[in-house]
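K.L.:
Sequence plus predicted model, see below.
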Amino acid sequence: MYDILIVGGGTAGLTAAIYARRAGKTVLALEGTAFGGQIASSPLVENYPALPAVSGLDYTNALLGQAKALGAKVKFGRVTAAEQTGEGFKLTAGKREYEGKALILATGASHRRLGLPNEEALTGRGVSYCATCDGAFFKDKDTAVVGGGDSALQSAIFLSNICRRVTLIHRRDTFRAQDAYVKAVGERENVELALNSQVTALHGESALTGVSVTGRDGSVRELAVAGLFVEVGQIPDNGPFAALAELDEGGYFRAGEDCLTRTPGVFAAGDCRSKTLRQLTTAAADGSVAATAACAWLDGTAQEK
């Protein structure tokens, strides 16, 4: 029986483990794929405070090492079921079961891919899923953004301040984004729209050199770009926990900045939580808030919401 069970070994989960251990709680963090989350595969992280140039892998290893050095237990295991018990909560991962008095859900979210050949190989080498993270690498270069929602248009606006030219590619003829974003994109002289179009091929070996854009009429246009930012949504993996924490229409946990869910003793942190900005800094903030709240709940000092 652990004091706190943590599902997820990314920035939010490992930060929560660090804070919980410093508060003297026993902690187990379970991770189903790779500790560190998506950032582990990033060749360079430049927007984390006090770490202006670090590889995603080095950042991940340092974070994991810090949690383990403080005494947090970490195990590989994909959690497939979670339930509330008389003493707390029970998680099922493979053939193993783990019990804890409090539960922090830091399951993260994965970026929806385009599903194109060479996409995985070019990720981090021109193909990106975060303009805020990687846009600075493409200063004064030509780039493209794929998508038609708020995130896609926000990325196009952000990149227009950095890049020489931005092509916004959307499979429909109208955007799903807020009118304010649509208007702002229309006012940017270096943003070109490619509507009723889809990216159908990625070019380049060691780095992205261009993309093929196919229109609804079957016409194909070759676009020379150094960067392609894919903003076609994210996929949270929160289904196994729906009985404990309410999900919004996108499948994210409904929890505010206090990280509290509808179930006492269950907290949500990081990209899996319904929020407006998903970055390493916000994940770390969530992890610290969730762990502090969990400790207060265990100690009986939590204030009523």
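P.N.:
Yes, it's here. Just so we're clear, the structure is a prediction, and the values are computed from it rather than from any experiment. Numbering: from 1, shown residues only.
K.L.:
rest of the way, CA atoms for contacts and neighbours
P.N.:
Will do.
K.L.:
remind me, longest strand of this protein?
P.N.:
strand 96-105 (DSSP state E).
K.L.:
now whatever helix or strand comes next after it: how far from the chain's centre is it?
P.N.:
Proceeding C-terminally, strand 96-105 gives way to strand 109-111 as the next helix or strand, assigned by DSSP states H and E. With CA atoms, centre = their mean, to the nearest Å as the basis, strand 109-111 stands 5 Å off its chain's centre.
K.L.:
same check, this time on stretch 122-141
P.N.:
Counting by CA atoms, centre = their mean, stretch 122-141 comes out at 16 Å from the chain centroid.
K.L.:
swap in stretch 72-86?
P.N.:
21 Å.
K.L.:
what does the longest helix anywhere in the chain rub up against?
P.N.:
For the chain, the longest helix by residue count, based on DSSP state H, is helix 280-299. Residues from elsewhere that reach helix 280-299 (CA atoms under 8 Å, 6 or more residues apart in numbering): 3-4, 11-17, 19-20, 23, 25, 48, 101-104, 106, 257-260, 265-271, 302.
K.L.:
Below is structure B, check it against A:
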Amino acid sequence: MKDVIIIGSGPGGMTAALYASRSDLSVLVIERGAPGGQLMNTADVENYPGVGLVTGPDLAMSMYENSSNFGAEHAYGNVISIEDHGAVKKVICDDATYEAKAVIIASGSDHRKIGIPGEEEYSGRGVSYCAVCDGAFFKDRHLVVIGGGDSAVEEGLYLTQFASRVTIVHRRDELRAQKILQERAFKNEKIDFQWNKVPVAIEGDDVKVQSVQLKDTQTGEVENFLADGVFIYIGLDPLTEFAKDLSITNEEGWIQTNNHMETRLPGIYAIGDVRDTVLRQIATAVGDGSIAGQEVYKYITSLED
């Protein structure tokens, strides 16, 4: 029996572990991969206060080491469900079951799939959702980036250090990314744009990607656009399937909380990218984690009164 179980080890989860363990609570962090969450898929971080320019994996490792300073333990596992038994919460994984007085859900989100022909077939063979992971495999190749937000533009810029050309495909006629990112993209000689276009199929030779079928959103015309790889950044989906029976999510799967990071169930909290919130950044996840780490201490103390 632990005081608190934290599901997920991204920036929010690691911060919650730091705050909770520093309050002398027994903490178990359950993670399904390397600590860091989306940080592990981020090339450069330049908007985290006090750090300056740093790679995502380097920042993740620093946070991980700091989060363990006060005794937080870590276990690997894939969480299947959570059972709320009042003063006891059960976290059921595919190979073990853990118990705690409180649970903090910091499971984050995953890149949204388009759902077009060829996307799944060529995943890992030219279709990717992680420029940091796969960019180096496309040296001197022509790449397509799908999306118009911060992630699409940031990762498109990152890919230019490998690719001969990067084409950003966006369904509108202007980007949604921050202005500073747009300016960098427009100035980069390796980046061009396909405006008012959406992908409708990804095609290849059964071994690797060769082209993308792009549909004009205004005329309906479809063209075959040659490309060696497709990187997709069209949004995020919450990783909350294990919490569906708790009735703490909205229709899209995001977990709803108050300003104390509390869900509607006492002793169950949610933080970071998994929350129904207006901004999903490292800084906001860290803020959420610090609040939850303090609030869970208050909650557990109240159980002992």
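P.N.:
All right, it came through fine. Just so we're clear, the structure is a prediction, and the values are computed from it rather than from any experiment.
K.L.:
before we move on, back to that, can you mark which positions in the longest strand of structure 1 are buried?
P.N.:
Judged by neighbour count using 16 or more other CA atoms under 10 Å, the buried positions of strand 96-105 of structure 1 are Tyr98, Glu99, Gly100, Lys101, Ala102, Leu103, Ile104, Leu105.
K.L.:
Distance from that strand to the middle of the chain?
P.N.:
On CA atoms, centre = their mean, the centre of strand 96-105 of structure 1 falls 22 Å from the chain's centre.
K.L.:
Then stretch 167-175 of structure 2?
P.N.:
Counting by CA atoms, centre = their mean, stretch 167-175 of structure 2 comes out at 22 Å from the chain centroid.
K.L.:
likewise stretch 71-80 of structure 1?
P.N.:
The answer for stretch 71-80 of structure 1 is 19 Å, by CA atoms, centre = their mean.
K.L.:
quick one: buried residues of that stretch?
P.N.:
Buried residues in stretch 71-80 of structure 1 (16+ other CA under 10 Å): Gly71, Ala72, Lys73, Val74, Gly77, Arg78, Val79.
K.L.:
hang on, isn't Ser107 of structure 2 packed against Val274?
P.N.:
Yes: contact criterion CA atoms under 8 Å: Ser107 of structure 2 and Val274 qualify, at 6.3 Å.
K.L.:
Between those two, which contacts overlap?
P.N.:
Shared contacts of Ser107 of structure 2 and Val274 (CA under 8 Å, 6+ apart): Pro238, Leu239, Thr240.
K.L.:
mean distance, the longest helix of structure 1 to its aligned residues in structure 2?
P.N.:
After superposition onto structure 2, helix 280-299 of structure 1 sits on average 1.1 Å from its aligned residues (mean CA distance after the TM-score superposition for structure 1).
K.L.:
Provide the aligned range in structure 2 for that helix.
P.N.:
Matched against structure 2 by TM-score structural alignment, helix 280-299 of structure 1 falls on residues 282-301.
K.L.:
With structure 2 overlaid, how far apart is the helix or strand hosting Leu30 of structure 1 on average?
P.N.:
In the assignment (DSSP H and E), Leu30 of structure 1 maps to strand 27-31. With mean CA distance after the TM-score superposition for structure 1, strand 27-31 of structure 1 departs from structure 2 by a mean of 0.5 Å once superposed.
K.L.:
Contacts made by that strand with the rest, please.
P.N.:
By CA under 8 Å, 6+ apart, the residues outside strand 27-31 of structure 1 that reach it are 2-9, 13-14, 17, 20-21, 71-79.
K.L.:
let's see it at 6 Å
P.N.:
Residues outside strand 27-31 of structure 1 that contact it (CA atoms under 6 Å, 6 or more residues apart in numbering): 2, 4-9, 72-77.
K.L.:
So which of those residues are in strands?
P.N.:
Tyr2, Ile4, Leu5, Ile6, Val7, Lys73, Val74, Lys75, Phe76.
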